[in-house]
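# Provided below are the primary sequence and the corresponding predicted coordinates.
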Amino acid sequence: MAGTEESGSGWPVAGPLLLGVRHHGPGSARAVRAALDAARPRVVLIEGPPEADVLIPLAADEDMRPPVALLAHAVDEPGRSAFWPLAEFSPEWVAIRWALEHDVPARFIDLPATHSLAWGRDGDDVGADPGSVGGGGDGGDDVTGDDEAVAGDGEAVVGADVRVDPLGVLAEAAGYDDPERWWEDVVEHRGVGAGDAFVPFVVLEEAMGALREEYGSGGQDRDLVREAYMRLQLRVAQREFGDGVAVVCGAWHVPALRRKTAVTADRALLKGLPKVKADMTWVPWTYRRLSRHSGYGAGIESPGWYGHLFGVPDRPVERWLTKVAGLLRGEDRLVSSAHVIEAVRLAETLAAMRGRPLPGLSETTDAVRAVMCEGSDVPLTLVHDRLVVGDVLGEVPQSAPAVPLQRDLDRTQRRLRLKPEALERELELDLRKDTDAERGRLLHRLRLLGVGWGEPVASRGSTGTFRETWRLRWEPELSVRVAEAGVWGTTVLGAATAKAEADAVSAQGLADVTALAERCLLAELPQALPVVMQVLADRAALDADVGHLAQALPALVRSLRYGDVRGTDTGALTEVAAGLAERIFVGLPPACAALDADAAQDMRRHVDAVHGAVGLLGEAVVADRRAGSGAAVSGERGRGEAAGAVHGVPGDGGGGVVPAGPHGDLRERWCGVLRVLCGRDTVPGVVRGRAVRLLLDEGELEQEEAARFMGLALSPGTPPGDAAAWIEGFVGGGSGGGMLLVHDERLLGLVDAWLTGVPADAFTDVLPLLRRTFSAYEPGVRRTLGELVRRGPGQRGSGAAAGGGIPGFGADLDGERADAVLPVVRLLLGLDGETAPGDDNDLVGVA
């Protein structure tokens, strides 16, 4: 190529040393370090936003550990952001570290973030939107520049329908069908000798020059603007440092930077660019976010493998397979040193057969599958996830700039010993402990702010409200969410409070407000609760849809339980929930009339939810009134007794008075609503059956009465579809209906008799309902039911119906055996020594 004679600066081309690289490439990173060691430039220019120049010295901090990323965000619109990720094997990171170690100035020369963040706000962006998380900025595995100027797979765009992959073109010219394999053979597996430090860059520049002559800028006008700005910055550096200038940039840009253009022409391209005020900082990054599979458009498929190649200069294959063996041993797989030796031999043999200079990732993966995984891809998936991709999370020093909210979050994380980690893990919290309670509040507050660091999951082995289980995983884009949430306040508590108040005012439905009230209690936001409760009361008074009210009530009632463990005052919430229940009681029976099948199923779920909520709500109302009564009596006992006399409620035996109030009989009134639903023909069968079952479980309906309702529902005059729906409501799903049929063979006989009498032409129609009903039973329950049906009616008559008994069960309660377990029950319930004499029968009923 022209100008390859030796220059006065020690490199083989005239003018500045242009080091065209592939971002996040360990081979490029090693080559850059060798070229800088050989050339010893006086200044290093790096493709990146100039606003980050002041952040470069932080790269030398002992607490800075890559992978990290430069984060730029618009001050007035934090959600508009862009990342420039850097790993230890990124050529840009190597150039920064080399400059700091040799006391050489380092500067970023790409288009400023103040322009790139503004580009696209008014629809004038020709590339990807830099405001999207993970978009924008430098990086990617492509040699074509940043991911804003290329397609997500690294292909330069030429025209509307033509895409050209530069690596693909070069690989095809070299006789390769895989661009990744070609790049590994030519660059990543190539050693850098003492006398050829500049050869890779000269060859790559020549190849990119030919591609740019053929395809121009790839149809991306934005590339032309960026390259114009980089040329201007290069001229400034040349005037200051002469020929001692080295540039590290995407190889696609090298021909454009080498080309001679007029200064006025470059400035004309930059005239009138949009602009926003931007802030920049360093944030931790992860290997997983460098991977294409995580959604980062210009990522690399194997950051863990690349990090290994960069960090292990000698015998990389042997060391890699040893690492794989260690991982598999940790998962209790039998992998010995002989497996490692055989896998190394197989990988080298495969590389020789495929004409490769060294075994690459494909050869080592094939060797691991064949030797260590016995041909199975299941353990290989673990190797890919843990090693090939990896879960490395970078660290950033505390001295890095950050929004006040981020500072407060960092302090709280350190105080609670809750360190962000890239690897997903579960965290069990016991809310009776102060530290765990604070951890739970922090995670709930962050979720309310949209920072999804933790996701609540079901606790294993406990259903108590004092226990919470979280699945934690820190993703780099959460730093953007924190910056975005900074508009609500400077502390996590203040920002969550302000966000909750704003969300309450803007909530669209009643269920949204009730869910927000629950989240406020979980996050312990006492200052936000008055606003949320006022909005809740206003919305509840205006909403007449029973379905909406039924959806809202369970969340409110769940919130009432949190007062015990978290010490939160839920008195106002109790009154709102009780009023909501009253309105449901009145509106539910009319709302259940004339429903289609889907609406009937929804209404059945509402009935279940309200039933569970009423049970808790009744207890909360009594407890709340008892507490209020006790407070009143402690000050004016006589007035409290008078109030109790007015309500006709006797003293509670503890010196206090429990007024009945307007909500004191919620459970009884709810049972009355269920009785109304049981007997109305206009109510769908699934709802009627569910109402009968709930009354039976509550002891409000005798078994004979339940059998009468079932007999009516399964009578010959009832259409088979309606009868099947009634059965589904009564014994369907995971409601324990199977055990009810096992222990009450009279009900089983009614179901069996109806089922055998269904006409053949109607059986096909009811079969899906029946299958949905009985398929939810446990295998043991289904097996027992089958055995009972096989015996036939003459062998399985129940005690009430046929005078016989169920095998293994007596006709009545065995008092002596029940008394034997009472001490253990008291111990489990924490009542040991507290149960008064004569209360054993009550305890048996509870048990």
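Happy to help now that I have it.
# switch to C-alpha atoms for all contacts and neighbour counts from now on
Noted.
# show residues contacting stretch 751-765.
714-715, 720-721, 727, 789 (CA atoms under 8 Å, 6 or more residues apart in numbering).
# again, 7 Å this time
Counting by CA atoms under 7 Å, 6 or more residues apart in numbering, stretch 751-765 makes contact with 714, 720, all of which sit outside it.
# measure it end to end?
The straight-line separation of the ends of stretch 751-765 (CA to CA, to the nearest Å) is 17 Å.
# and that stretch, which residues are buried?
Counting neighbours by 16 or more other CA atoms under 10 Å, one finds that the buried residues in stretch 751-765 are 751, 754-755, 758, 763.
# which SS state does residue 313 fall under?
Three-state call for residue 313 (DSSP: H, G, I helix; E, B strand; the rest coil): coil.
# do you know how far it is from residue 190?
Residue 313 sits at a distance of 11 Å from residue 190 (criterion: CA to CA).
# and here's the other structure:
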Amino acid sequence: MTVTFIGVRHHSPACARLVAATIDALRPAYVLIEGPADLNERIGELLLGHELPVAVFSSYRDGERRHGSWAPFCAYSPEWVALTHGRAVGAELKFIDLPAWHPAFAGLSNRYADAELRYADVMQRLCGSFGVDNVDVLWDHLFEIAADDELAERLAVYFDLVRGESAAGESDTAREAYMAQWVRAAAAEAGERPVVVVTGGFHRPALVSAPAAAGDSAAAGWPEVPTLPPDAVGGSFLVPYSFRRLDAFDGYQSGMPSPGYYQELWESGPQAAARHLTESVAGRLRERKQPVSTADLIAARVTAEGLAAVRGHRHPARTDVLDGLASALVSEALDVPLPWAARGTLRTGSHPVVVEMVAALSGTRVGRLHPDTPAPPLVHHVNAELERLGLDGPDDLELDLTVAADRARSQVLHRVRVLAVPGFRRDSGPATGLDPVLKERWTLRPSPERLTTFIEAGAYGATLADACAAVLAERATRAGRDVDLLAGVLFDAALSGTADVSEQTLTAIETTVAAAADLGALGRMLAVVLTMWRHDRILGTAHSATLAVVIVAAVRRILWLAEGVQGRSAAADLGRIGALAACRDALRYGRPQLSLDLTAALEVAARLAADGDAPPDLRGAAFGLRWALQPPPPAGDPPESASAPLEFEGDAPESVGASLESAGAPLDSVSAAAAVREAESGLGRPDPMRAVRGAFHPESAGDWLAGLFALAREEVLHTPAVIGLLDELLSGMAADDFLVAVPGLRQAFEFFPPREREIIAGRLLERRGLGGTGRGLLRGVTDPELVAAGMLLDDRVDAVLRREGLTGGNA
């Protein structure tokens, strides 16, 4: 019995050559490959005759965890070569690793992530010893452009150094113990025939020592393949892959960067790969109208050959060619280091020529599955839906959401959009539940990556509606405390016809709202959700149970947050004002169906309106909330002025006194503390006249009024006495005070639309017994701040005249 272990670096042409040569020479009985053992019954699917690259996509989902991972293959992947050459010599093929959904792969999105990259200290020492920048350059230097002489021995030494004496983590230990069981079983089954084991080089030392330590335990037979837990859903399917997704410069964290270059290296050797790389870069740059002369290419080639000689390379390596091209084609100073000097994605600020060079190395190859390849149910359902609705080809659509047929097409397109399928782009349409947009424009363009995305989305459900609902549920769960994200989820649910969600998702939504800390974001979300709940029969969200839960939770949270806001800053915050306005609307229009507690809300508003430490805009909004929602008095009740408690809306005890004094109460008869208690009790009806007087301080009046007008605009408009009082107070302000108050006042009165501002202006004219119209008065005031500045100047001139005795009859 002979077991040959080959440790490989994934997606390495050198390792692929070694695997092919070993299998062809030994003609083993078994070829064991690092790969998901639950796919052993379906290895034939891999060998149908696909156009590479392809990948095995595996998914897993249960009540607590969702996991997706890929095991990609290209022509020069050692695992792929092991499959194809093993089949060619008649060997039995076995994947021997744990299934991709196993907890050992938690946090690992790619099965073929190079384990040595997790041991940075070892790699740093090796790179330092050889004077290279990173592990990719080191690998090329040692293996890809070196001679194949004694390649197996050199690889073994390299991986022994990488593994060293360090103990593997729990994940690697579990995987290696499982793979060792397969090795022992295959060795027992093979008898005197050879067995070849192809795994990541990091695992090779552990597997080499495992069989000898295990004695004759191989008699136990083939290991049991783990099965999915009863409450879990998952599976594995082949998907088309692309060189772009394989490229480390594009975020792929395994194997080799620049897959286009290594494909050429695999097919033609290092000398031809270097020449092809230069030609690809030159061609790509010329396509983009970048000047690349023959002299530039000659200089690049000479530089690359010189660098190769200095670095001890038989042929120019990938970085030799890239450094030569950069030297010849980039004349400016670089803001960031050359990307091949380190491992990872392209950094922001990379030179445009360098970006094109990296893209040329990546290649444009996209895989294609054989027509007989099984696909998840979602793929078949989506194809049927798109074909049924005429959405399966290129098109430019305009959909009218008031038309049932167009609305059905829109919902399917939005479900596809939620799954992030390329080639389906919405150019215009409703952006929130507040805008009255009833038409959508879509651009449909079939994309080579469409099938891949649908296969991967198959992990979420067997139908488009189920998959969309699962994605939205996941987004809702991940929203955390971000209410804006949650609002986007809810609106996408409405657009896609997924109005109601599971209990688990509903709990996640409630948790997000209950933990939200941004009053403005909560208010924006509540306004949108309430509108959809009240009106949206087109999207099917009217009286949705899901939205009802959100409304109740949002009202509760907004009132709780608002009462905790402190600070006497006079800066009006339109976000928090809008949040209370959304609460007002929810309490006004949703209270009968949603069982919202109006009494509790009014009590909160009363306390907030009386809180001298709260910002003025919030106090004004709280008073406006009370005024707008206070039930009308029963028939026969005395007038408000006789029954209402004293309202105080000040910043300090002085404002309490001002409020009492303005109400006609002697200051020595009622204490400020008693007024506070009375205001906070929420008893009685709000008195806007006293509240306005108490809040009218030059530095904060405009902000308090902004809150009042935002919440009780109609009440103010239909209470002439309040408008008269505002006229009286504004007219009595000194010029200095008016100049301080004008910016806030200007913002406050913007809550009235133009028509209502005309009404107010007309009433002011009537109050003064003047002719004209409100519109004419408004047109005569072009800049209130300029008028205020003029008034101030007049006051100063009058003061100087009085001081110099130049007034009256002394002239």
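Sure, I can see it. What you see is a predicted model; the values in this text were computed from it and never measured.
# kindly provide the TM-score of these chains.
Once superposed, the chains reach a TM-score of 0.58 (TM-score structural alignment, normalised by the length of the second structure), with 624 aligned residues with a CA RMSD of 6.5 Å.
# pull the most distant pair out of the buried residues of stretch 751-765 of the first structure.
Across those, no pair lies farther apart than 751 and 763, at 14.0 Å, counting by CA to CA.
# how close does the alignment partner in the second structure of residue 65 of the first structure sit to residue 487 of the second structure?
Residue 65 of the first structure maps onto residue 52 in the second structure when the alignment is built from TM-score structural alignment. Residue 52 of the second structure sits 41 Å away from residue 487 of the second structure when distances are taken as CA to CA.
# quick one: which of those two has more around it?
Set side by side, residue 52 of the second structure and residue 487 show unequal neighbour counts under other CA atoms under 10 Å, the larger going to residue 487 at 24 against 21.
# which helix or strand contains the closest residue to the more buried one other than its chain neighbours?
Using CA to CA, 6 or more residues apart in numbering and skipping residues adjacent in sequence, the residue nearest residue 487 of the second structure is residue 525, 5.4 Å away. For residue 525 of the second structure, the element it lies in under DSSP states H and E is helix 519-535.
# buried ones in that helix?
By neighbour count on 16+ other CA under 10 Å, the buried set for helix 519-535 of the second structure is 519-534.
# which residue ranges form the helices in the stretch 601-750 of the first structure?
Under the criterion DSSP state H, counting those that start in this stretch, the stretch 601-750 of the first structure carries helices at the ranges 637-647, 666-679, 685-697, 703-713, 720-731, 737-743, 745-756.
# next, count neighbours for residue 716 of the first structure.
Using other CA under 10 Å, residue 716 of the first structure has 13 neighbouring residues.
# with residue 300 of the second structure instead?
23.
# got a list of what it touches?
The contact partners of residue 300 of the second structure, by CA under 7 Å, 6+ apart, come to 324-325, 327-328.
# excluding chain neighbours, what is closest to the residue sitting nearest the centre point of the second structure?
With the centre of the second structure defined as its mean C-alpha position, the nearest residue by CA atoms, centre = their mean is residue 485, 7.8 Å away. The shortest distance from residue 485 of the second structure to any residue other than its chain neighbours is 5.8 Å, reached at residue 479 (CA to CA, 6+ apart).
# just checking, that neighbour touches residue 488?
No. Taking contacts as CA atoms under 7 Å, residue 479 of the second structure lies outside contact range of residue 488: 9.9 Å.
# so the two - more neighbours on which side?
Set side by side, residue 479 of the second structure and residue 488 show unequal neighbour counts under other CA under 10 Å, the larger going to residue 479 at 21 against 18.
# trace residue 243 of the first structure over to the second structure, please.
With TM-score structural alignment as the criterion, the equivalent of residue 243 of the first structure in the second structure is residue 193.
# hmm, which of the contacts of residue 300 of the second structure are common to the first structure?
The subset of the contacts of residue 300 of the second structure whose aligned counterparts are also in contact in the first structure, taking both residues aligned by TM-score structural alignment, their matches' CA atoms under 7 Å, comprises 324-325, 328.
# quick revisit: who has more neighbours, residue 313 and residue 190 of the first structure?
Summary of the neighbour comparison: residue 313 of the first structure and residue 190, criterion other CA under 10 Å, with residue 190 having more neighbours (17 against 10).
# doesn't the more buried one lie inside a helix?
No. With three-state DSSP as the criterion, residue 190 of the first structure is coil rather than part of a helix.
# and it, what pairs with it in the second structure?
Aligned counterpart of residue 190 of the first structure in the second structure: residue 146 (TM-score structural alignment).
# same check on residue 786 of the first structure?
Per TM-score structural alignment, residue 786 of the first structure is not aligned with anything.
# and for residue 521 of the first structure?
The pairwise alignment with the second structure assigns residue 521 of the first structure to residue 494, based on TM-score structural alignment.
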